[in-house]
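fold the following, please.
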Amino acid sequence: MRNICRRVLFSTMLLTLLLLGHVNRDVYAATVATTEGRVSTNANADQSTSTPTSTSAPTSGNATPPSCAADYWPRQLDTMYNYVDDVMWPCDDFYEYACGNWRAPYQLRARGAHDTLSAVKADNKQQLMAFLLDKQEALEQKDTRSTLQRSENVAVRFFNACVDRVTNEDGFTGRLHSDVEAVALRTYTDELRRISDWPVLNPHWQAIDSNDTLNWGTYLSAELRRFGVQSLWRLLVTSNWQQAEQQIFYISAPAFDLLKPTRNAAQYDSDSEYIYKRYVKYLMLDLGMRVRRAQALASEVVEFEKQLFELVPSASLVLLREPQTLASLAAELPELNLREYFAVVVRDIAVELPNDYADRLLIVADVPYLRKLRDLLKHTKPELLAKYLLVQFLAHFEVRLHDEESYQEQRDYCLQQLHSFLPAELTEIFMRLQYGDTGDAANYMAHTQNALNDIFSQLKMQFERALNATNVFERDALTKSRGMEKLHAMRLLLPQAANTSKAHLPSTITLSDNHDANLLKLWRWRTHSQLNEVLETLLTGRSAPPAYNNYGPLDVNAYYRLKKNAIALPIGILRAPFYHSCLEPAKIYGSFVYILAHELMHGFDYDGLNYDQAGNAVGNWGAKAIIKFGTKSRCYLSERYDDGEVTLNENIADTEGLRLSLETYRRSVGENATLTVEQLKLFFLSFAQTWCGTSASTSNNLHDAHCVRVNNVVSNFEEFTTAYRCGKQSPMNPPYKCSIWSEE
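Here you go, the predicted structure:
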């Protein structure tokens, strides 16, 4: 199948080049027009004279639906057909037919666009970047600052301070700063000195009795963790795998991001070790060390981290250990002073903690790693540990990590930082850019939320019909009942339309023109927010499930959360070419609703079946149902699928999700309706064009290449072969078609 995808590459090159001159950028625009009129799917449709029954996206509620320009859908449809390669016969290679002439515009490729999803993300970036740069001048003029809403003021100030910091250039005047590194380092070294005395910062430092490695190292690690720094171990706040409604602590080995070439790499190499040493050396030079001493310290720090790395088993093992109380863990490892460690970490919420919190606070800990760490620290000098922790603190705030990047890369980094720390503010700005002023944006989002909740309800009802009809549960009524409970409990987490929420930066926190000081404040705020979730669990026994998601506009995807049994839809994907109320239903169901249904199916794949309706890892499917499910899913391991064992869950979610979307679309047209040829063709074309372009990476990828993915999915549909009149010998019409949940 992969060879089929490639065999027309050179024959279509000329058409691709011709297309570049008139790529229609409207596919990336989602502004709401105000003129009247609609055009049905019959515009530019072929081989049918029937009129589609439905001509608008599903709607409900009291929110006013936005009006649609008469030319909006025809322009979108024209863009879609511009991507089609008419030279390719769809029954031979549907991906090449649908995407043969797709190419992201240059300005989007420069921002990382390599396929449809990343092109939309790049366009979101471009819109936000233009806004932020435009508003910099408004922020400088104190007399016009009142014209900026608080979310805009906060976002622009953060962004401008970041650009000023990483580019060494004043965002307003364009003049280079000569002392920016000194100012940045002073911000962090002042904070470090408030915590303790450090050998690197004090040439006259001497070890004292209280600075023994274990006690002092535990204290310093805890103080740094209040700023989000993960040093000797990672301390995370996440759901209890046994009771997902509880937020608890997890302790595991460090990620070793600086030592390894990539986070997913199993080992470090000589190149990554050299780069790490060079980075530490330059940090020390900036702190005023002589070259030879800086080189020696860099070698010491990296060698110590290599010793930490050796404490972790080489095999990639994921073990679900039993949660235990802080008191129990501290008694098991008394040398690590874990009671004192957590007393420092939770200092900001100490007055609200119950007196017996150590007997109630739950922790899932990698005890074997902690034991090895304890033994290593017993033989480590306090001075070396302090040097290592200081480097981890500076690296956590990415000091000097972006010096060699281009100006655009540095600005993109600042936008990503803004997206990471202030997604609610950036979402608010993005909504206004997409849908007009605050009132228009709020009205559009209210209408969109109603429509999306309707679609999600329809998907769940259709999948319930499939669960009732399939033979997977024919001899296991209990597992079927549990599957139904999980489906009914599954939630859709949408972006929050409110201008103020707990996700917004509190008014008590004021950002300045010092980016490094801003980062210190924001990391403390983030840590405090995480601790409040743990506190809620301690006081009430559970943490209230989120009503909305807190993703920002640079997240262009959808996510199924196993431990929440919920699907999160970020604001970044709620736009053309995926979703817009003025798009035709076949387009919406073939692309956007398919993405939603794909995520729903992850709740019922080989990972999902191990989690119940509340997100607890219980593995409560019966053996008979598992065997039947395995038998029917074996089709997805056939020779049609590259690396089927690795991509199995995604292959299942792709085909079963698109089938669920198609059946839901069919029922939305009418109880016993038959979709027209045009509707089916537009549906499958919309699906295929969701994956135009190339994957970002082929290593450690759980998905097949886009071309293989598209062709394998449509090959599983009789509706596709009928609509495109594919013969029995056509590559897109194999004799066997995979299906798990379809009616028998």
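
rest of the way, CA atoms for contacts and neighbours
OK.

all the helices of the stretch 251-400 of the chain, residue numbers only.
270-286, 291-310, 326-332, 338-345, 367-378, 382-396 (DSSP state H, counting those that start in this stretch).

compare with the first, here's sequence two:
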Amino acid sequence: MSKGLKLTFRRRLRHRQSIGFSLLTLADPCDSFSAPRLRRNCSPPPNSPPATETSSRQLFTVMDSLDDSSNADEQAQSLLGRTAPRRRNFCPHMLTQPRHRIWGSIAALLIAVPVVAALYLTFFGITGTLTSELPCNTHDCVITAGRILQNMNFSVDPCEDFYEFSCGGWIQEHPIPDDKSQVGTFDTLVEKNLRILKDAFESPYAPDSTLPPEEETFNRQNFDKVQHLYLSCINETQIEGEGKEPIVATLKKVVKDFPLGIDNKLDAHKTILAIAAAHDVNAAALFGMSVGQDDKDPDHNVIMFAQSGLSLPSKEYYDNAQYIKTLTDAIAKSFSFILPDVTPDNTVDWESLAKGVVNVESELAKISLPSSELTDPSKLYNAYTIPTLKAKSPFIPWDSYLLARFPPSHFSDVINDSTRLIVTVPTFFGNLSSTLSNISPQDMQNYILWHYIYNYADHTAKSLKDLLNELKEKTGQKAKLEPPRWRTCLGRTDAFLGEVAGRWFVTRVFGGDSKKAASSTVEYIRQAFVQRLPRIDWLDKITRERAIEKANSLIKKIGYANIVMQPKALAEKYRDAAVYPDKYFENILSVTKWHIHENLKDIIKPVDRARWEMTPATVNAYYNPTMNEIVFPAGILQPPFYSIKDPQYLNYGAIGMVVGHELTHAFDNMGRQYDSHGRLVDWWTNATQREFSKRAGCFIEQYSQYTVLDPDGKPQPIDGTLTLGENLADNGGATRALEAWRMDLEAPGGAQRNPMLPGFDGFSKEQIFYISFAQVWCGNTRPELALRRLRTDPHSPNKYRVIGALVNSVEFAQVYSCPVGSAMNPEKKCLIW
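Reported below is the predicted structural model:
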């Protein structure tokens, strides 16, 4: 980021992950925030910004949300990055050393490593294209070379394990700290970007002399709004002083306004009004609803319903007694701490109440589909009307729900019996009535109260947050220790007001020719893909021509939305998102409601094609199929992914792979179902579809053989079906990036843009390109988070994003002279794009 209503997909992007539909494998698709990920059918994590679009479509990102920290919400994801814009030191331990000692250490490294590297390359029989050109000796080249070399492990044969060869040094030197669930290249940049925002919003407002007086006034208002949210969040004295009172007051109102009955029969009308109220504040209960682009008519918006309502990351967790006990304990502790102040009753058996809530969720889990069955947009697009949805799920008064969410005073012209509704999982809603008929009023009310607590506990005092620690740690949503408060608060601030804060990020890091240079990289990769299409023999003529048309129609957005630099327009857009100093809980409720209401208002608006689903500081990227656009926020267009000062073979290996990944998403198993205008339509011939499916099966089989260790140390296989789209994007992205770099190299000035790095004697530039690609994915992940992603994230684990793509690459095997039959050059290879 990714990351709306806690429903299943967080604003369209949040649903699918970025960089590709998500290049990154930040977290599972149901992860907190990170770049807007479109969360498909899963329960959104607590504390995330309102999920706005729960369509059958998802945004394809490079990775899912970066959930390195303790709470899903701080991923608010903008997938922000690491530290302030200071000189990059490739040796962290040198930060306190005098400058001459730093340079002495770098020089020693650059002398020693090439000798070791050359010996290993010779030993393993690997040869590069030797060059007589003098290496680049600028400050930036030396620092970059040192960083790359230090990350490597020269004791490993690159033809046996290229990930360990490229990342072994980094992995060894970066154990996971107690306040994180993962560390990696993306996380490092996220923290850097967050620190840039920290510097901005912990400082007094600085007038902008480049703005006209009126714009300057609005700019100050925007700054104050962001700063008030951030400072109210870091004011822990105020938050601790309020204790549990903010959430107690909220729950009292829920109980008063929506009594669900005292007998054994659930009142459907009262229940659905209580659910509607919960959805208005992002508490995911029963199901999800939001407004988003109509997949088959992308010029218009439509109401979408999706399965939701679970606290655990996915339905599979409800089959494990250990997780059920942990969830039950968390609910019982939370109830015993809060509910006596809400509905005083000293005779309550809290564990019994908790078991009732878990039973509700367990029943919902039974009728939910697993993530692997939510990857086909055609199957997720099911058109209904209010009458036909009533017939499908008769217990719920759907007209009452929609009237509660879309009041007639604003929506009388669009909400009626002929209004089209998209239901992503009809079987879930078909079974919902029978499920609800067996639930008591008390269990339903407690279930709803629990979702308020689960969603808002992290915005209250430590005494309440601590009650959920074990649950979040065991499900990979939280690290052992709390991260620094500033990091948590800036993650949340960027999640809710990142578009407003974007100006103060962009002006600090994204100036000069950055946008122009990045645009050139994107264009070369698009050209490489178009040139590849005529050479694909399984595509017939008709489908090939349509694919070329789609690639040529691709829209690219780079850096930030225009509105980010328009203070008056921003102030008007966010005018009703009220934020006050020292009222943190109220602020979170306010901006949450604002985001949700803004999404609902889209039903009476035309599709906004200028909208971005990620904030400027987000470290991610995405492809949006209904817009046929690829989007790269300024946050990811930073070192080590991209730098104008770096040789282009490094940039193409890193950001070029990201671009290629996102572009390939337009033609993967999901993206290929949308045409050049963003319509979900069958534009492939039957013969070509059969050929695609046959080749896709090769990838499913390949990735299903890879495993990761769960918290018990047992190997668990990757779901090759769930990860198919992202795996295709990884494979296509790496190859297109190499082809595009070679095109760039042949263009005027290509040699000057590709100086040889110092310290890489014996390596060719192509070999360093692949090292740059692999080092994007250097990282360590806790088993709890790894398991959660395995079940919910469409991205493969980092190691296999490298290994899986390169074992299929003929070019890689040639560049590293890997013998046929070696681990990195198997005889059987999978290829589509």
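
just name the most buried of the helices of the stretch 251-400 of the first structure.
The highest mean neighbour count among the helices of the stretch 251-400 of the first structure, using mean count of other CA atoms under 10 Å, belongs to helix 382-396: a mean of 20.

mean shift between it and the second structure?
Helix 382-396 of the first structure, aligned to the second structure and superposed, deviates on average by 4.1 Å (mean CA distance after the TM-score superposition for the first structure).

following that helix, which helix or strand comes up?
Where DSSP states H and E defines the elements, the next helix or strand beyond helix 382-396 of the first structure is helix 407-421.

for that following helix, give me every contacting residue.
Residues from elsewhere that reach helix 407-421 of the first structure (CA atoms under 8 Å, 6 or more residues apart in numbering): 125, 129, 155, 158-159, 162-163, 166-167, 402, 426, 522, 552-554.

likewise for stretch 248-259 of the first structure?
230-240, 263, 268, 272-273, 276, 302, 305-306, 309, 312, 361-366, 369, 534, 537.

mind checking which of these are buried?
Buried members of the contacts of stretch 248-259 of the first structure, scored by 16 or more other CA atoms under 10 Å, are 230-240, 268, 272-273, 276, 302, 305, 309, 312, 361-366, 369, 534, 537.

state which helix of the first structure is the longest.
When the first structure is parsed with DSSP state H, its longest helix is helix 438-469.

circling back: let's have the helices of the stretch 251-400 of the first structure in TSV, adding distance to L317 of the first structure.
Compiled in TSV, the helices of the stretch 251-400 of the first structure are given as follows (distance: least, CA to CA, whole Å):
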stretch	distance to L317 of the first structure
helix 270-286	23
helix 291-310	15
helix 326-332	21
helix 338-345	25
helix 367-378	13
helix 382-396	25
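
sorry, back to before: so which of the buried ones among the contacts of stretch 248-259 of the first structure are in strands?
In strands, defined here by DSSP state E, the members of those are R234, L235, L236, V237, T238, S239, L362, I363, V364, A365.

quick one, what contacts the residue lying closest to L432 of the second structure once chain neighbours are set aside?
Among residues not flanking L432 of the second structure along the chain, S393 sits closest, at 6.5 Å (CA to CA, 6 or more residues apart in numbering). Contact analysis of S393 of the second structure by CA under 8 Å, 6+ apart lists F429, G430, N431, L432, S433.

of the residues you listed, which is the nearest to A813 of the second structure?
Of all the contacts of S393 of the second structure, F429 has the smallest distance to A813 of the second structure: 49.7 Å, by CA to CA.

which non-adjacent residue is nearest that closest one?
S393 (5.9 Å).

distance of the one you found from I439 of the second structure?
Applying CA to CA, to the nearest Å, the value for S393 of the second structure to I439 of the second structure is 16 Å.

fine by me, we can end here.
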